[in-house]
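Novice: Here is my input, please return the structure:
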Amino acid sequence: MTETTRPLGATVNGRWTRFAVRSQTAERIDLCLFHADGETELRRLPMGREEGDVFAMTLPDAPVGTRYGLRAHGVYDPDRGLWFDPAKLLVDPYALELDRPFRHDARLTQFGAETADLVPKALVTKVPKARVAPPRFSTDGLIYEVAVRPFTMLHPDVPDEQRGTVAALAHPSVIAHLKRIGVSAVELMPITAWIDERHLPPLGLTNGWGYNPVAFMALDPRLVPGGLTELRDTVATLHREGIGVILDLVFNHSGESDRQGATVSMRGLDNAVYYRHAEGQPGQLVNDTGCGNTIACDHPTVRSLILDTLRHFVSAAGIDGFRFDLGSILGRDAGGFRRDATLFSEMLADPLLKDCVLIAEPWDIGPGGYQLGHFPPPFLEWNDRARDDIRRLWRGDGWMIGSLAGALAGSSDIFAQHGGTQSRSVTFIAAHDGFTLRDLVSHSHKHNAANGEDNRDGHNENHSWNNGAEGASDDSGIVSARTRDVKALLATLFATRGAIMITAGDEFGRTQQGNNNAYCQDNPITWLDWASADEALIAQCAALGELRHRFDVFEGDSFFTGRGDVAWVRLDGKPMEVADWEGEGTDGLVMLLSTRDATTRKACRLAVVFNRAHAAEALTLPGKGWQSLLPDAGTLEEVSARSVGWYVAPGRS
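Specialist: Down below sits the predicted model:
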């Protein structure tokens, strides 16, 4: 429930528009109305104070399309957590549309400097409700992570005016590609309005990913120039094709950054409420995010804003679910992370949200921030432990077969910690943050010089490897070896229990030239090069998607138990013994699954065969009647080097 019975933001009712904003600490808030040019301030009106710390005003002459902003008056004393400066034009936290993108400027950080010419103006918007349908993503589906702008900037079929926008996702060529590889839901990296980090403009760089938000509800005009209508229409088109839409939202920090950062919205309205501060030190911002500030997700005002944001995207655009960046922040209070946090309970009890797909990135950098396996069900969680185990196995680290089997079976060691009986894993091998799948097998170390931080940024331990001489990608043998490793990684991923995720372009070999922190590269480093897509890799991914849909053993999310559903054998067909799990005598494993084949509608056996060795290995599968489903991975007599074979036979094992 929100704190007031009347909505915040700009609400149109007939010929009247009500403007309302909450602040516990402001002395006065002015509503500023602007000319259609977005530059000329027409009127500045003091808003009346209502109960619940709400400042409000109702006007008869502020129709849809009216541009407005806010100015807050009060004490300016950052040491006391007070940042009031009426020279700063502020964006309404409940703004639904903005007339322009944010741009960073030093004046945004300077007390007394006028910023009306810099700050976007909110637009009065009347939002029609979209038809709310059940989520279109099941917990065993394939999530396709998309950075909207890089995804289609170089797509040859998308019209120039649509490239880099949400609307491009509805293009027939894009949809055909998504359906070909079996995508269940696209997960859109942030599309709400963000501002560049202040160190980027002097370097000639811009934030291309959007993980630095200012306005949680307002869509960024660079990505969604058609506003809510564009998002709603794109979602509807994807839904008609059986594809769900998940939004990646950032509620852990804002682009206002640390004490030297900008004042553009929440800081200027009620810094003491919206952000976490050190105990007894209201001027010291807590930095559990590494981004300079931390949103106070336990405060009722902030909880209301978050819940209202989620409801808005479900009701106004038909969104199916949400992924929460640095999600542990959402469960934090002064005592640390709580899996029974009020915000979680409110999300799960809300009639509009309770059936949505909810995905947590289950960590932050604060004390006790790593919370994999500890979110309340039905939250799904990014499973970085499975990611690292699978990477290390294929790199050749030690004996990792037990860890591989655990990941394939749904990571019960992680998700059964609180009595859970179902996997809540989102298993992935590469994501936006880190190496691409191709770069993972091509670089032993990151190459982030283009980011302007002397290669200090980005993860140092990526569990990556250089399959061939670094920088010699024109050698056909090296390219072939790297492609083989990517195919093996994809085949491993598609054999895991629960939800799986790939990042757009990894299915055709995209590269960022070894840059593992390319958030600031809004250029060909991150733009997907569709013209150079590896058709063989796409075909491999499509084949794996078909196999995952063909066999019902991959439906649902209950853990494999070993009681009739799965058996583990060696490459010679003999059952795995304790010594096999603990020793280092082989680089192979066979997962035998009891399932049904959708093509025959009969019970069958499915064998997934892993060989991480650099040579082909002899293979003996138990029983008869086996057929190879991925011929490139081997025959019935041997499994190819560095490969994962899939085989099917009639009957149950």
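Novice: contacts and neighbour counts: CA atoms only from here.
Specialist: Fine.
Novice: doesn't Ala607 make contact with Val590?
Specialist: Yes - between Val590 and Ala607 there is a contact under Cα atoms under 8 Å: 6.4 Å.
Novice: isn't there a helix covering Phe322?
Specialist: No - using DSSP: H, G, I helix; E, B strand; the rest coil, the assignment for Phe322 is strand, not a helix.
Novice: For burial, what's the neighbour tally of it?
Specialist: 22 (other Cα atoms under 10 Å).
Novice: How about Lys354?
Specialist: 15.
Novice: Contact partners for it?
Specialist: Residues in contact with Lys354, defined by Cα atoms under 8 Å, 6 or more residues apart in numbering, are Met347, Leu348.
Novice: repeat that for 6 Å
Specialist: Contact analysis of Lys354 by Cα atoms under 6 Å, 6 or more residues apart in numbering lists Leu348.
Novice: Quick check: it vs Gly290, distance?
Specialist: Plainly put, Lys354 is 31 Å away from Gly290 if you go by Cα to Cα, to the nearest Å.
Novice: cool, Asn455 as well?
Specialist: The separation that Asn455 has from Gly290, given Cα to Cα, amounts to 18 Å.
Novice: Just to be sure, Ile246 is in a strand?
Specialist: Yes - with three-state DSSP as the criterion, Ile246 is part of a strand.
Novice: pretty sure it contacts Gly321?
Specialist: Yes - the pair Ile246 / Gly321 is scored as a contact, 4.6 Å apart, by Cα atoms under 6 Å.
Novice: I'd like the structure of this one too, to check against the first:
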Amino acid sequence: MSRTLLPGRPYPLGATVSSKGTNFALFSEGATRVDVCLFDTQGNQTDCITLRERTAYVWHGLIRNIKPGQLYGYRVDGPWEPERGHRFNASKLLVDPYAKAISGQVDWKAPIFAYDVASGDDLKIDTQDSAAGVPRSVVIDGTFDWADDCPPETPLPDSVIYEVHVKGFSFRNPMIPENLRGTYAGLAHPSSINYFQKLGVTAVELLPIHHFIDEGHLVERGLTDYWGYNTLGYFAPMSRYSSTGDTGGQVNEFKQMVKAFHAAGIEVILDVVYNHTCEGNERGPTLCWKGVCNSTYYRLMDNNPRYYMDYTGTGNTLNVRNPQVLKMLMDSLRYWVTEMHVDGFRFDLAATLARELHDVSRLSSFFDTIHQDPTLADIKLIAEPWDVGEGGYQVGQFPVLWAEWNGKYRDTVRRFWKGDAGQLSDFGNRLTGSSDLYQFDGRKPYASINFVTAHDGFTLCDLVSYNEKHNEANGEDNKDGSDDNDSWNMGAEGPTDDPAINTLRERQTRNFLATLMLSQGVPMLNGGDEVARSQRGNNNCYCQDNELTWYDWDLDAPRKRLRDFTCQLIHLRLKHPNLHRRKFFQDREIRQSGKSILVQDIAWFNTDGNQVPDEVWNTEWTRSIGVLLNGQTLQVTDEEGHPVIDDSFFLVVNAAQEGVEFLLPPSPSGNKWCRVIDTEDIENPFAKAKTTRKIIVGGRSLMLFSDESLK
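Specialist: Alright, predicted model coming up:
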């Protein structure tokens, strides 16, 4: 079929529909020829058009009569010189790096490798056509009615984040129509939205939804890439989660999901993987960037560019130092904000993005570019502040405007409640916002994203049920996943009928959740922890798309109790600004509302009712302590300029095995303390009770008291 080709434009990159046709634009500095190949829905190539125009290394052309829904791919010719970092191979079909939708899956049995796999020589070119095994890019019509969309714009300190997998959450939910389960529409179904609202979370953080592929070694074992950290397209929503097909319908379905969440007052945060791609190292497949311009998109070894720098443990690292790669990432971020209306991003292995040369740099071009971009000025930026490279653990080291997954919070809280010695000082820091990590560079307590569990590792149920990981289902001889879990099974490995162990597990679970929601900073709840979701001891379920990871909505009495407990915790936190302060505690006497009265905003107490002396903080044996949070010292004003006053709280934590007698100090308001939480009370932990000064705090439990002062 003859196609009319016009010069078109070099920008925007990707496939852009207009009344004249579709403009195609692809950056490739080293290419000598670029073809756009068109396909029908049966996978047959119907045409191949050579782009004749090149502007600033962008190959471009406008092809008449190309409409939304058209499937296409690129073939890029150029030098095959792997030893110099060039891996061009025109026989390999390539996905558009700027594809807004992607159709189909990778066929690992097809010749998708640019080198001769039979010989194992990555320097020897393979000239077989790979089209049968490569997904297609899709031309889309991006128009959507956002007219009544109302992003919640919840301030970060007022946020409660729920980390969730699109498929896992809804796939077994009987309240959702079967054809919608496991999809964007299923996650946004009224029953799902209603659940999130009742739970009280203000944002969902979606595990990766950028289009990804299943790794070849998983396919061989009959497994899939469930988590999605294997990106093929930074602009395309994963088609696997679409109920409307994969030739463009996934884009509108994703937008409808975001709009539904916004209407319910809930934000959408994306977990994004800008540190590496699905193409692996020199022995990986050629699907996109490797064939478009390998030396541009990937960090290659300076002394031997045949090989890849690998700070991610996946085989490659994106070359964010290159202006074109940086542009691609920024274009992607802006696209998801402006066109898809998401509210923030969590950056996987973000320390990799900070590497200018080898060292991690807080002033890398990636951060500089984000900070000056007005489109990204008001969105939530959350870093996973580590990678697998040397010096890659960077908790507390990211720039202002960034929040961080606080891995130190996770480790300390686990160890404290397990009863490890010498945890008191660190526990105090984590409970009060980790000022030791964030206070001295201009950041606030909400720079700390607090979590006890996340998708990677044990669920909360498994954290209190297993001493060892049980990853046999992954087919890697239980060698994958972390061996350092700080978990404790309470006396039995896995499920048990022992009522004493089950009671202790239920109490410990409540202790973890209460600590999380009562800590300063921003809590992130691992999806399903509120209903005791178990992965049977598997702490690395990246490849388990089955009942190990799907939420079980058939709740027994203990799981219902835990869900209700979590709901009450979240609502208590959101109601009281004293529990999510915008400023760090002074930890000393301060002036109250500009008056000459000196009061403490926080104070720590021993069991005898006296304040904790300095020497106690570093003792090995102390596992019980009380902390007073003065609600009259928030040092913030409301929208009319009036000082914000809240209830004061007194929190008592006891990680010791036995109960302890505790003397409560006077409340700042002079009112009597009222108990509002007791994690030892299984049936009714939120039963309010007036109390005397002398109390008994049960073993491995916590109590929270409020003075219920008038505002």
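Novice: TM-score for this pair?
Specialist: Here the TM-score for the pair of chains, by TM-score structural alignment, normalised by the length of the first structure, is 0.95; 646 aligned residues with a Cα RMSD of 2.0 Å.
Novice: Counterpart of Trp646 of the first structure over in the second structure?
Specialist: Alignment note (TM-score structural alignment): Trp646 of the first structure maps to Leu704 of the second structure.
Novice: same question, Met400 of the first structure
Specialist: So, by TM-score structural alignment, Met400 of the first structure is matched to Gln423.
Novice: So what's the residue count around the residue nearest to that match when sequence neighbours are not counted?
Specialist: Residue nearest to Gln423 of the second structure in three dimensions, not counting chain neighbours: Phe416, with 5.6 Å by Cα to Cα, 6 or more residues apart in numbering. Residues lying near Phe416 of the second structure (other Cα under 10 Å) number 21.
Novice: What mean distance separates the helix or strand containing Phe416 of the second structure from the matching residues in the first structure?
Specialist: Take DSSP states H and E as the rule and Phe416 of the second structure turns out to sit in helix 407-418. For helix 407-418 of the second structure, the mean deviation from the first structure after alignment is 0.7 Å (mean Cα distance after the TM-score superposition for the first structure).
Novice: now the next helix or strand after that helix, how far from the chain's geometric center?
Specialist: Moving toward the C-terminus from helix 407-418 of the second structure, the next helix or strand (DSSP H and E) is helix 424-431. Offset of helix 424-431 of the second structure from its chain centre (Cα atoms, centre = their mean, to the nearest Å): 24 Å.
Novice: quick one: buried residues of helix 424-431 of the second structure?
Specialist: Neighbour counts over helix 424-431 of the second structure (16 or more other Cα atoms under 10 Å) mark Leu424, Asp426, Phe427, Gly428, Asn429, Arg430, Leu431 as buried.
Novice: before we move on, what about stretch 426-437 of the first structure?
Specialist: Val426, Thr427, Phe428, Ile429, Ala430, Ala431, His432, Gly434, Phe435, Thr436, Leu437.
Novice: repeat for stretch 141-159 of the second structure
Specialist: Buried-residue list, stretch 141-159 of the second structure, by 16+ other Cα under 10 Å: Asp141, Pro151, Pro152, Glu153, Thr154, Leu156, Pro157, Asp158, Ser159.
Novice: Stretch 58-74 of the second structure too?
Specialist: Those would be 58-64, 66-74, for stretch 58-74 of the second structure by 16+ other Cα under 10 Å.
Novice: Which pair in these has the greatest spatial separation?
Specialist: Val58 and Gly69 (23.8 Å; Cα to Cα).
Novice: Just give me the neighbour total for Pro499 of the second structure.
Specialist: Residues near Pro499 of the second structure, counting by other Cα under 10 Å: 9.
Novice: So what does it match up with in the first structure?
Specialist: Checking TM-score structural alignment: Pro499 of the second structure goes with Ser476.
Novice: Out of the buried residues of stretch 141-159 of the second structure, the closest to Asp214 of the second structure would be?
Specialist: Asp141 (27.3 Å).
Novice: which one is the closest one nearest to, not counting chain neighbours?
Specialist: Pro68 (5.5 Å).
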